[in-house]
Structure formats: structure tokens, C-alpha cells
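Asks: Show me how the following folds:
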Amino acid sequence: MMLQLLTIAVLAAGTVVPAENNLVAQADAAPTPKLDWAPCTEEGLRQYECAIADVPLDYTKPHGAKLGVAVLRQRATGDRIGTLFTAVGGPGGSGIDAAKDGLASPEISKRFDVVTFDQRGVVRSRQVKCFASPEEQAHFWDTVPMPPATKAEEKRTTKGTKAFTEGCARHNPDLVNNLTTVDVARDLDLLRRAVGDAKLTYTGGSYASYIGEVYGALFGDRVRALQLNAMMDPVSYSTSTLSALSERAQGTAGVWAEFARLCTQAGKPACAFAGPDVHGRNASLLTKLKNGPMTVGRGEAAVQVRYQDLVPAQVQMLYDTQGWPVLAAILDAIERGPDGDPEIAGAILGGAGFRFDFLSSFIAISCADIDVPKTPELWPLLAKAFDAGIPNYGRHWLYMTQPCATWAKVKQRYTGPWRLTSDVPALLINNRFDPVTPLSMAVKAQREMGNARLLVVEGHGHAIVNACTDKVRAEYLIDLKLPADGSSCAPDRRPFDGV
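Replies: Alright, predicted model coming up:
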């Protein structure tokens, strides 16, 4: 049943496959941006330099209207090799905001100017607007269930996502058609030209790995080094998105199973939710929440927790194992109901920690890239099929794409081929247990890129930060040295250690 639905849906969705040489020619025809670097003025960024790069809003008109891409630079502190470009994931994450926590390791920072940016449609680079006011935006995300749990909620969400799409088109009529990752890759090539580098050195993870995949496919002869983490499978993402969502949901379910196993192994107090049948108790909680909110705490301090609060929060908190003890405490508080701590349970309320502008960018950029059915009323049927194999998590990932069912067809969208033709193979790194970009996606990406080496981290979560990978990454970016085929890294710490 699931396979039949996926097949019908994929056939129902249209594809746009422009010739890659035309996409490159349009970028080459655009003027090189002039970067007038000056000290950044925002709090937390004053140690860096900032500039605005004027790039074509629409690459089919390379000398037409411009869009200002906000760029940030950290100068090399030692013997400089060139520029290392980096981006963050989402889509919708701000590279410039992320710079407040640092840009690169000391070793890499010595050898490269490190440059990051807010991609088009994100924060300082003309943030996508889908609502008339911040209040309207907050009301939408509070009242439109994502994901919906009942038939009534599914109808409300279908109506809401149509309104969301209409709002995005109304408030950004010239922008929504020019937000594809192929546009970002071409912006990146213009930035490479602007800093004077003959070839691109780039690192990025999660969605930012897809930026690297698109750049490598279009501009392979201009690549010095591509170091990509938490890999996306470019084929399924761009041409078989429902299959990609199913695979992502399976990855989430697999990491949840690891959470349950390691929580049981750690016991209390390391894991507050430890006890008999962690997996079954979580399933029971989610089933109860589908039937209505649960009250945690008593009196005025009590909070109401909904299905749409817990599921996204649970998925997000599986990203980083440092947050697993907090997730365990939240589940314990909700399970205790009136006897639970409302302050702990309340930590998941209000958008699961995402800023609402991020969600607008995430959906707008995703809808420009992916391939889903153009019938929003199909989503409840698809959700039922997803639930049969991957309860809760499949529904979560699926409904984030429902606005794309009514999204206007974009002018240019890249769907392959994905072969990387650079002189130096790309270095791909992926955790074995990743809830968002499972290892299976990295294996496919390596095969599709062809000219790539995959390093597996024997750990959990979406982030890839540890001493082993820092060393491998630096050796590759600085000296173009690849790890041996089949190499792996161990994480610095295990979930629930040291709690």
C-alpha cells in the first residue's frame, strides 16, 4: 500500500530539468560582486568583517534586478591558503548567526579566510515573509497543528498550509520563484569570484551538504575541496521526495530506538525516563496526546502539552546527544501528568525551539527544490500510509512539506546528474545513527557523486563535532589528504555519559 501511494504521488508531481550548462552560463554572465568589507556592527559579530554581495535575483536575467546576500569573513591568522566557504543547514539557518559560536577550528582558521553567509531568503539576505505581522505568524504556528493528529486537525492543517503558501506568494512575489539551491550554488560561485579564488574550498552539513552537492555537480572543474557532513541524498530529495521523507522518518525511528536502548542501559538518574519498556511508554504517551492535550502539574502552574508540541520537540532533541537527558526529563514529566514538573514539560512549548522566520525560510526553500504531489488533500492518506510503517515520525516529516503541494512552479530547479568531476574527491562524513540524514543517504550520495570518500562516525545525532573528525577535516581542507577507504571515527562521548 505504501509503495503504491508513493508511486502514484511521484507520478502526480511534475519535474523541471534545465540543462546544467545553461545554468552555469547564466552565472558566468552575471557581474562579479564587489565586497566592501567593514567591521561587523552586530553584537557577537564585531570580531568579524561584513559585506553585502549583490547577485542576480533571477539568473535568467543576469544583469537584471539584484538581491543583496549578507556575507561575513574571518581573516586567516597564519600562512593563508585561500578562502574556506561554509554554510549552515535547514534550509533556513543563518550562517552569520552561527558565526557567533565560532566559524572553524584554530588550525583551519590559521590557513583560511573563513567566509559564511545568509543564503537568499534567510534573515539578512531578504528574509522570506509569509505573514502580515509577527503576531499573525505566531498565531498561525500555534493554531495550525504540525503534525495534525486527528481528521479534524488534518482538515485544519490542509486549509492552513494553503493560506501559508498564498501568504508567501503575496508578500514575496518576485522572491519565491528564485529560492532554489541552484540559485544558492550560483551565488556561491559569484562569491568565490569576488574573493579572488580560482577554485572553491567549501564545508557544510545537513542541507548545506546539498548546497555542496549542487555546486559540485554544476561547477566541478572549479572545486578545490568539498567537505560535506550529515549527507542528503540529492536524487531522492530532488526527484522522489516522498521516498526521501520515508527514509528520513526511518532514520528518526532508528535513533529513537537507540535513545530507548541507551536510556535503559544508563538507568536513573542519568536518564530520567529509564524503567521498563521505554519505547512502549513513549508510544503510549503519543497515543494519549493524539486523543487530546495532557495536563502536567497542578494549579496555575500547570501546562497543557499537545501532540503537536511533543513530536517536533522529540525529533529535534534527538539531533544532539547532549540534549538527550533533557528529553528524558521532559518525557518523565509528561508521563507523571499532574505530578510532573510543569516547568520541565513547558520547555517544549512554543515552536519546539525554532524561530518562526526559520520555518518560513525552511518551507519556502524546500518547496522550491523538492518534488511532491500537487494535491494537498492527498496528505491525510499519505500520513495514514506513513503511520503504518513509521508511526508519528513519518507524519511529522510529511506534513512539513504540505505547503509545497500548492507552491507555484519555479523557473529553474536542478535534478542531476550529480557526478563530481573535480580533481580531488569530496570528503563526506556521517554519523551511523543520524535522525535526519541517516547513513543510508550518505551511502547513496557517495555513489551518486562518484568521486567521494565516506567517513563514518560510530555515534549518534545530527551534529558531527569531535576530535577525530576535526583532525580528518583539517588534514583534508589544508593538505587535501583523504582518510583511508573504510575509515571510521569514534565519538568523544556517549549519550548519557557524565550526567
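
Asks: CA only for contacts and neighbour counts going forward, please
Replies: Noted.

Asks: dump the residue contacts of Phe140.
Replies: Counting by Cα atoms under 8 Å, 6 or more residues apart in numbering, Phe140 makes contact with Gly160.

Asks: mind checking the SS state of it?
Replies: helix (DSSP: H, G, I helix; E, B strand; the rest coil).

Asks: Please apply the same query to Trp324.
Replies: Looking at Trp324 with three-state DSSP, the answer is helix.

Asks: State the distance from it to Gly89.
Replies: 21 Å (Cα to Cα, to the nearest Å).

Asks: what comes into contact with stretch 236-256?
Replies: With Cα under 8 Å, 6+ apart as the test, stretch 236-256 has contacts from 6, 9-10, 15, 233, 315, 318, 369-372, 386, 390, 393-394, 397-398, 414-415, 433-438, 460-461.

Asks: scratch that, stretch 295-312
Replies: Stretch 295-312 has contacts (Cα under 8 Å, 6+ apart) with 145-149, 286, 289-290, 292-294, 333-334, 336-342, 345-346, 348-352, 392-393, 396.

Asks: Also this sequence, please, to line up against the first:
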Amino acid sequence: MHTRPSPHRTRGIRTRTTARLTATFVTAAALLMSACSPGSSGTARGATVDAALAALPRATPSALTSYYGQRLRWRDCGVPGFQCATMKAPLDYADPGAGSVRLAVARKKATGKGKPLGSLLVNPGGPGGSAVGYLQEYAGIGYPAQVRARYDMVAVDPRGVARSEPVHCLDGRRMDAYTQTDMTPDDQRERNTLVAADRKFAESCGAHSAKLLRHVSTVETARDMDILRAVLGDRRLNYVGASYGTFLGATYAGLFPARVGRMVLDGAMDPSLDARRLNLDQTAGFETAFRAFAKDCVRRSDCPLGGKGTTPAQAGDHLRAFFRKLDTHPLPAGDADGRRLGEALATTGVIASMYDEGSWERLREALTSAMRHNDGAALLALSDSYYERDASGHYSNLMMANAAVNCLDLPPAFTGPEQAEKALPAFEKASPVFGPGLAWASLNCTYWPVRATGEPHRIEARGAAPILVVGTVRDPATPYRWAQSLARQLSSGRLLTYVGDGHTAYGRGSACIDSAINTYLLRGTPPPPGKRCT
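Replies: Next comes the predicted model:
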């Protein structure tokens, strides 16, 4: 996309403090994780999605018995009220005896009276977001009290993520350089620089995590979730997934339909889409979100993108002009490591703020500081938060895991820069503000050292209990039509619509949405067909 976000990336809600800024995944490497337009199946270059994800046999293979029969040793996490454990899963499900991966698990036991409902597994998205961090910082204390009273709240960091044998690529200094790569090349030299940055990132991941890179797919993580279900003693999996977490949950349902309990997929993705379509759809989603922000901004006296009477399109023109200026004249940002605010980091800061309308005020202030006072510090801080970069220059492995999962799940959007350049008009049409950068960012998997093992496919999960799919009509990262498509694909899908802004809907202030989801989680009763909330 603009900066170094890797296409195929979504973010779900993570913590209540960062949720007001980013709304999850979780994550900054590739703001793209797209899906396709109705009727097209989202396919490109001759791909096909005629086949649905096939369910696995109900009987547990004998080679996996030791994994399904393991006992977790719970210990204090250092966070009051939470327990932690380590679970083993086979590195390669095709060869379970060839080694294992160690996965970090955390839980908070049910806190109230009433009949226990078992475990509720949560995942905030990404891919690459820490589910354990999300549980400890938000879900375990911020989910509705009546839900926490009846469920043990549980999370597992997916393989390759955070505490679960994380994928590693670049160190902080090299990540700084990578995130500042110009994603809107003006000539052949800049294009070569961009391609070289993608190659270097991919080669570094291959050098540091060669063995793991082949086994971080969503299908493998979904299978890990079934081991966890069994180890926890649950007959069925109860689950709330946000953003990419919806793809993970739907994949689980497709593989183990008979083991689906109460499943909420909030900010849904469409598994039938290929990478190019996903990225293009998400580009349009960010444009929709920006226009909503711009419409609100120009009504206010402190809007740096124009005053009363300015249209959202004109506000977009002002922002593009600002980005072009930064391309050649970066702003000082008061950064201890000497970074300045260039076009790439500024674009990331703006996109980060599109996830949640609660961050619009902070974005207005940051744009005002940069555009009127030549101070890029506030926009740089927004970008750093999105990339999970701390003040010491250390990055979480969010971006690295994000690319590793996305590039394994789907073939790359483009085979080379020529295809990306050819697609520029379509991306620019989808978003005059963000389109060009997001088109070039779609090269992120082109040079990946491991061949993709996944393809676009439908998920039907025939025989599964009712699955609640939640879509927000102006969601920037997971466009509403993805939720519509997933709900149609799932044989037991039930669509719940939030008529509003921002990424995901649960816990964002809509009493209607929260009530419908809570009722489903506590009673197993999904909302009526066609339910819409504001």
C-alpha cells in the first residue's frame, strides 16, 4: 500500500486503548486482506473457487493422539486473574512425527454464577496479532460481564506470532528503512528500490525462519485450535474472531463443522477472493472510510483539509498534494533515531486512523500539526502505533507474521512490477487517495521464499451450528460485501449488520449489536434474518 503495509492485512480490535486508534488487526504490514465482488468469486488470472473447503474426518488420526491427549500446566502469567500455559502442536500435520511447535495459551476463568458455558476462544485478527495480548489487555476484562461470568476466556497466539515461536525477519533499524520505502515510485530507479526492499524483506524472513515459514497457514492454525478445544475439555468450540480472525474461525468451521459451538465472525472476510481482488476491495474500503472522515472534518473549524463547502473529493485532493510534498520534502518529527515524516509513514498514519471514527479527532490534530506547522511528530506516532514500534525502535513481529501467513494462504497478487503498474488505474479508481500506493504494496508476496499452499475457496461448513457473521456497512478494512458473501457461503450463516463506520462492530458502542451478540453467546439464539443495527 502506501508504506510498507503488506497487502492482505486486516486489523481487529485489540485493546481498549489502541482500539480507539486502530480497532485491532490487528496490523500494519498489509492493510489488505481482501475479498471479491459478488458474482465474480474474486478470481483473477484463471483461478477457480468452485470447490469448497473440505471437512476433515471426524475421528482423530492416531498420529495426533498424543497432541489431543496432552495436559496443560497452568501457571501465573504475571497479570492478575490470568493463567498461562504452553501447548504443543505438530509442525507439519502431514508428518506429525517430524517435530512440534510450542504455542502460548492464556485464560481467565469464568468469574460469576450461573451454569458454565465452557471456554470462549478469542482472536483479534491480523494475521499476526497477539491473541494472548488481546485477551489480557482487553477481552478478559472488557468483554461484557455476563459473558465473562459464564465463559472461561481463552486465547492462543497462532503459530509464528508473538509468544508462539514468532517468525523473525528484520531488526528494528532495518524495519525502519523498510517502513519508509517509497510506495509510489516516480521512475525506474524508485521502482527498483521498492522491488529491492520487498526482496530483502522476503529473503530475511527466509533466512531467519526458513522451517517455520512453510507451516504458518490459516488451515494449520485452525487445526491447532481444535487441539486446544480438546485439551480444554470442550466438546464444541465457542469462538469470537475479529477481522482476519473471521477467516480463521470460518476455516475452523469448514474443517470441523460438527465441532462448531457458538461462533461470532465480526468484520468478516471472504475466503473466495484472490489476493488481487482482496487488495482492490480493501483499497475501495479505505476510500469509503476516508470520505466519511473528510465529510466530518470539513464541517469543523480546525480541519486542515478545507473548510465548510469543501467536498470529500476536494479534501482528498488536498491530502494527496500533501503526500506529494512529503515525497520530496519530509518533515522533522522529533524522532530520537532521526526519522523524518515522509510520504510512506504519513500515509500509514492516516490509514491507521481510518479503522475507528474515535481516532478522527487525533488525526485532524496530527494533520494540522504537519500541514500547517511543519511538525510530523503526531502523524509519525500514529504510524508507529500501527506498526507496533516502541520508543526504543523495537517492532513486534506483527508485520513479519502478517506477511508469512498471507503469502502462504494465497498466491501473490502480482507476478512482478509490470503487473502492478498495469493495475494502477483500477486501484486509483478505487481510491484516488490511497490507490497507487496500495497497488504497489500488493507486490509484498511476489518474492516470498515459500510457495503458497492455499487458494481462494468457498467455505460452507455443512452441518455446523448457526454461525453469526457481523458486517459494518462502512468498514474500511473488511468491506461489508465480504460479510454478505461469507454469510451466504456458510450453510448456517446468519448476517448481522451494523449501519455505521469503523472496523468491526462488537463492543464499539452499539447497544443493538452488543445485545444481539451477547444473547447469541449466552443463549445460543442468533438474531432474526436481516437484523440491522445502528
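
Asks: quick one, which of Trp324 and Gly89 of structure 1 is more surrounded?
Replies: Trp324 (21 against 18; other Cα atoms under 10 Å).

Asks: Can you tell me what that one aligns to in structure 2?
Replies: Matched by TM-score structural alignment, Trp324 of structure 1 corresponds to Trp360 in structure 2.

Asks: Surely that match is in contact with Ser353?
Replies: Yes - the criterion here is Cα atoms under 8 Å, and Trp360 of structure 2 meets it with Ser353 at 6.4 Å.

Asks: related to what we said a few turns ago, which ones among the contacts of stretch 236-256 of structure 1 are found in strands?
Replies: Secondary structure from DSSP state E places Phe433, His460 of the contacts of stretch 236-256 of structure 1 in strands.

Asks: Which residue ranges of the stretch 101-250 of structure 2 form helices?
Replies: Here the stretch 101-250 of structure 2 has its helices, by DSSP state H, counting those that start in this stretch, at 131-134, 140-142, 145-150, 172-179, 188-208, 210-213, 218-232, 244-255.

Asks: To Lys308 of structure 2, which of those helices lies closest?
Replies: Closest of the helices of the stretch 101-250 of structure 2 to Lys308 of structure 2 is helix 172-179, at 34.8 Å (criterion: Cα to Cα).

Asks: which residues in structure 1 does the closest one match up with?
Replies: Going by TM-score structural alignment, helix 172-179 of structure 2 lines up with residues 134-141 of structure 1.

Asks: Which positions in that stretch come out as buried?
Replies: Buried residues in stretch 134-141 of structure 1, counted by 16 or more other Cα atoms under 10 Å: Gln137, Ala138, Phe140.

Asks: How about stretch 264-278 of structure 1?
Replies: For stretch 264-278 of structure 1, using 16+ other Cα under 10 Å, the buried residues are Thr264, Ala266, Ala270, Cys271, Ala272, Phe273, Ala274, Val278.

Asks: Endpoints of that stretch, how far apart?
Replies: Start-to-end span of stretch 264-278 of structure 1 (Cα to Cα) is 7 Å.

Asks: Next: stretch 122-134 of structure 1.
Replies: Using Cα to Cα, the end-to-end distance of stretch 122-134 of structure 1 comes to 16 Å.

Asks: Might you report the residue contacts of Thr469 of structure 1?
Replies: Contacts of Thr469 of structure 1 (Cα under 8 Å, 6+ apart): Cys489.
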